[in-house]
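Trainee: sharing a model that was predicted from the sequence below.
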Amino acid sequence: MTQAVGAGRATGFELLADLVADGDVVVLSGAGLSTESGIPDYRGETGRRRRATPMTYQTFVGSAEARRRYWARSHLGWRHVARAAPNAGHRAVAELQRRGLVTGIIAQNVDGLHQAAGATGVIELHGSLDRVRCLDCGERTPRDDLDRRLREANPGWAARAAEFNPDGDAVLTDEEVAAFRIVDCAGCGGVLKPDVIFFGENVPPDRVRTCYDLTERAGVLLVLGSSLTVMSGYRFVRHADRHAVPVAIVNQGPTRGDGHATVILDAPLGATLTALVARLTSR
């Protein structure tokens, strides 16, 4: 039985509180959880106001010009992500984990804001923008190191982003991109890529298996701020349903997983999760 928020908001909220109060909550979070921190999403409220085309793995590895465009735009966009602070939603998830109610966090986001809010053991399903990986030797290095090297390689580059897209992507002119110099791996001279999963790239199988195992053992799978449009996250909702694990969804707008949900709240994430923590405290 699915209960959606609308006229029966209190009933849906209380059902969510009941499910979370029982513990063993596994959180599956998406870009909608970070929009209140100023990081736009692809498909939610901020996504509908833009036309952002994400970089694909095939394009990145197949074209030096595509890599120049990506790193030029990301050089500015990364700073926007790095300056972002956790919002009330991230802090609420961390508090629920601290209380022992949340036992697992699967983050589709690549911004690290769960950890910045104090959460631990976060599974970064799609990786993290704060690391860089060499496609040749496999070495992983901090993004801050690459940022320093790119600044040194582009001392006179003074581009300013017209707007920011998801995943640390800034909108630049073709002229600004053409003037940007990229750098290679400091160790082997190979191609550098952010340590994130691009569209068209597969999540490592062991990471997927860990998420499946978490989902099977969960008391409830709590989806936060994800439209579940792509299979990468949606598969865990289907997996929960197959194993009779209740699914609760808090998101602004419909999701692909609504048909599997026990409770759906169409509501702002920060305010709803803050209220959830307060409700559980008062019990």
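Mentor: Noted; the coordinates are in hand.

Trainee: okay, CA-based contacts and neighbour counts for the rest of this
Mentor: Will do.

Trainee: just give me the longest helix of the chain.
Mentor: Using DSSP state H, we find that the single longest helix of the chain is helix 64-83.

Trainee: which strand runs longest in the chain?
Mentor: Longest strand in the chain, counting residues (DSSP state E): strand 127-134.

Trainee: now the angle from that strand to helix 64-83?
Mentor: Using axes from the mean of the first three to the mean of the last three CA atoms, to 10 degrees, the direction of strand 127-134 lies 130 degrees away from that of helix 64-83.

Trainee: counting by contacts, list what strand 127-134 packs against.
Mentor: Under the contact definition 3 or more CA pairs under 8 Å, 6 or more residues apart in numbering; DSSP states H and E, strand 127-134 sits against strand 140-142, helix 143-153, strand 192-196.

Trainee: try this one side by side with the last:
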Amino acid sequence: MNSIDYQQIAQWLRDAERAVVFTGAGISTESGIPDFRSPGGIWTKFRTVYYDEFMASADARHEYWHQKSQGHRDFADAQPNAGHLAIAKWESEGRVRGVVTQNIDGLHQLAGSKQVLELHGTAREIQCQDCGARYDAESLVAEFLQTDQVPQCQQCEKGRLKHATVSFGQSLPTDVLEQAVEWSQEADLFLAIGSSLVVTPAADLPVIAKRSGSRLVIVNRDPTPLDDMADAVIAESIGAALSEIDRAADT
């Protein structure tokens, strides 16, 4: 994509009053977080533990904790990259309304973003499925790795503890999804970044935005099904592309 295109996107960003950023796994791979579902990735080595099974079976809960603990270090040590930092800067400057993300790594918040809608929850916290109590994930994952025993809820003393993420077979949080749809309907610029845009209902958000009159910019390494709908498509490094837009927006 040439510099004139970046200048145009930067102008759209400057002109926008209700810009929304939507992110997927692609933005986090540049922070060293692996694509767990790629060939050889962690999740390809284990069987899927569905939410209903987790709730019903102690063995399934142990398997779930084993899998999650294997992947914990990869994201727990990760730091925000240039893409996360650019997005946080835009929010602080009033250029974007907030972020809707499919990611569970919390890197947007670490970068400084305040308005973040996490469609799939966060792996940085553990939530009791019975009483709703929340805990920091780090200490409980360490406990499991040391004891090989699934931690118990200290508040209700019997609750089933699970990462505060959306598991297979578990519905997205209704309030978060409704807020994301509202932001999309009201957007005048929608930037879809690092997402394959194939998993619904998240992939419906840029469509909702475009049909509601928003400009749509897609930044993703690989083609997406919505490229033909977009006003601009950037198939480059996310960090480099967002940094270029940011520089152009500041001139």
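Mentor: Structure's in. What do you need? Remember, it's a predicted structure, so these values are computed and weren't measured experimentally.

Trainee: report the TM-score for the pair.
Mentor: Comparison of the two superposed chains (TM-score structural alignment, normalised by the length of structure 2) gives a TM-score of 0.89, and 246 aligned residues with a CA RMSD of 2.1 Å.

Trainee: counterpart of Asp15 of structure 2 over in structure 1?
Mentor: The equivalent of Asp15 of structure 2 in structure 1 is Asp22 (alignment by TM-score structural alignment).

Trainee: how much space between that match and Asn109 of structure 1?
Mentor: From Asp22 of structure 1 over to Asn109 of structure 1 the distance is 26 Å, taken as CA to CA, to the nearest Å.

Trainee: which one of those two has more residues nearby?
Mentor: Asn109 (26 against 11; other CA atoms under 10 Å).

Trainee: any idea how far the aligned partner of that one in structure 2 lies from Ala192 of structure 2?
Mentor: If you follow Asn109 of structure 1 across to structure 2 using TM-score structural alignment, you land on Asn103. Distance, Asn103 of structure 2 to Ala192 of structure 2, by CA to CA: 13 Å.

Trainee: show me the contact partners of stretch 96-116 of structure 1.
Mentor: 20-31, 34, 81-82, 84-86, 90-91, 93-94, 119, 121-130, 167, 196, 211, 214, 233, 277 (CA atoms under 8 Å, 6 or more residues apart in numbering).

Trainee: in helices, which of these appear?
Mentor: Among those, the members falling in helices are Val20, Ala21, Val81, Ala82, His90, Arg91, Val93, Ala94, Cys211, Leu214, Gly233, Val277 (criterion: DSSP H).

Trainee: to which residue of structure 2 is the last one aligned?
Mentor: The one in question is Val277 of structure 1. Counting by TM-score structural alignment, Val277 of structure 1 lines up with Asp246 in structure 2.

Trainee: what's near enough to touch its match?
Mentor: Here Asp246 of structure 2 is in contact with Ala10, Ala86 (CA under 8 Å, 6+ apart).

Trainee: quick one: it from Gly24 of structure 2, how far?
Mentor: Between Asp246 of structure 2 and Gly24 of structure 2 the distance, using CA to CA, works out to 20 Å.

Trainee: host element of the residue nearest in space to the middle of structure 1?
Mentor: Centroid-nearest residue in structure 1: Asn109, 1.0 Å away (criterion: CA atoms, centre = their mean). Take DSSP states H and E as the rule and Asn109 of structure 1 turns out to sit in neither a helix nor a strand.

Trainee: now do Phe54 of structure 2
Mentor: Once you assign secondary structure using DSSP H and E, Phe54 of structure 2 falls within helix 51-56.

Trainee: which strands and helices sit next to that helix?
Mentor: With contacts defined as 3+ CA pairs under 8 Å, 6+ apart, the secondary structure elements packing on helix 51-56 of structure 2 are helix 58-76.

Trainee: go with 10 Å
Mentor: In this structure, helix 51-56 of structure 2 packs against helix 58-76, strand 161-165, with contacts taken as 3 or more CA pairs under 10 Å, 6 or more residues apart in numbering; DSSP states H and E.

Trainee: state the distance from the aligned residue in structure 2 for Arg242 of structure 1 to Glu178 of structure 2.
Mentor: Arg242 of structure 1 maps onto Arg211 of structure 2 when the alignment is built from TM-score structural alignment. Here the criterion is CA to CA. By it, Arg211 of structure 2 lies 17 Å from Glu178 of structure 2.

Trainee: ok so, going back, any common contacting residues for Asn103 and Ala192 of structure 2?
Mentor: Shared contacts of Asn103 of structure 2 and Ala192 (CA atoms under 10 Å, 6 or more residues apart in numbering): Thr23, Gly24.

Trainee: hmm, Val132 of structure 1 is touching Asp144, no?
Mentor: Yes. Taking contacts as CA atoms under 10 Å, Val132 of structure 1 lies within contact range of Asp144: 9.3 Å.

Trainee: which of these two has more neighbours?
Mentor: Here Val132 of structure 1 and Asp144 are set side by side on neighbour count (other CA under 10 Å), and the busier one is Val132, at 22 against 15.

Trainee: ignoring the adjacent residues along the chain, who's closest to that one?
Mentor: When the adjacent residues along the chain are set aside, Val132 of structure 1 lies closest to Pro194, with 4.4 Å between them (CA to CA, 6 or more residues apart in numbering).

Trainee: what does that neighbour correspond to in structure 2?
Mentor: In structure 2, Pro194 of structure 1 lands on His163 (TM-score structural alignment).

Trainee: what residues does that match make contact with?
Mentor: When contacts are counted by CA under 10 Å, 6+ apart, His163 of structure 2 touches 64-65, 68, 104, 121-129, 134-137, 140-141.

Trainee: if we can go back for a sec, what about the match of Arg242 of structure 1, neighbour count?
Mentor: Applying other CA under 10 Å, we find 14 residues neighbouring Arg211 of structure 2.

Trainee: repeat for Ala56 of structure 2
Mentor: 11.

Trainee: what does Arg143 of structure 1 give?
Mentor: Here the number of neighbours of Arg143 of structure 1 (other CA under 10 Å) works out to 19.

Trainee: that one and Val81 touch, don't they?
Mentor: No. Judged on CA under 10 Å, Arg143 of structure 1 makes no contact with Val81 at a distance of 11.8 Å.

Trainee: overlap of the contact sets of the two?
Mentor: What both Arg143 of structure 1 and Val81 touch, as defined by CA under 10 Å, 6+ apart, is the set Leu129, Asp130.

Trainee: roughly how far does Cys134 of structure 1 sit from Leu150 of structure 1?
Mentor: Cys134 of structure 1 is 15 Å from Leu150 of structure 1, by CA to CA.
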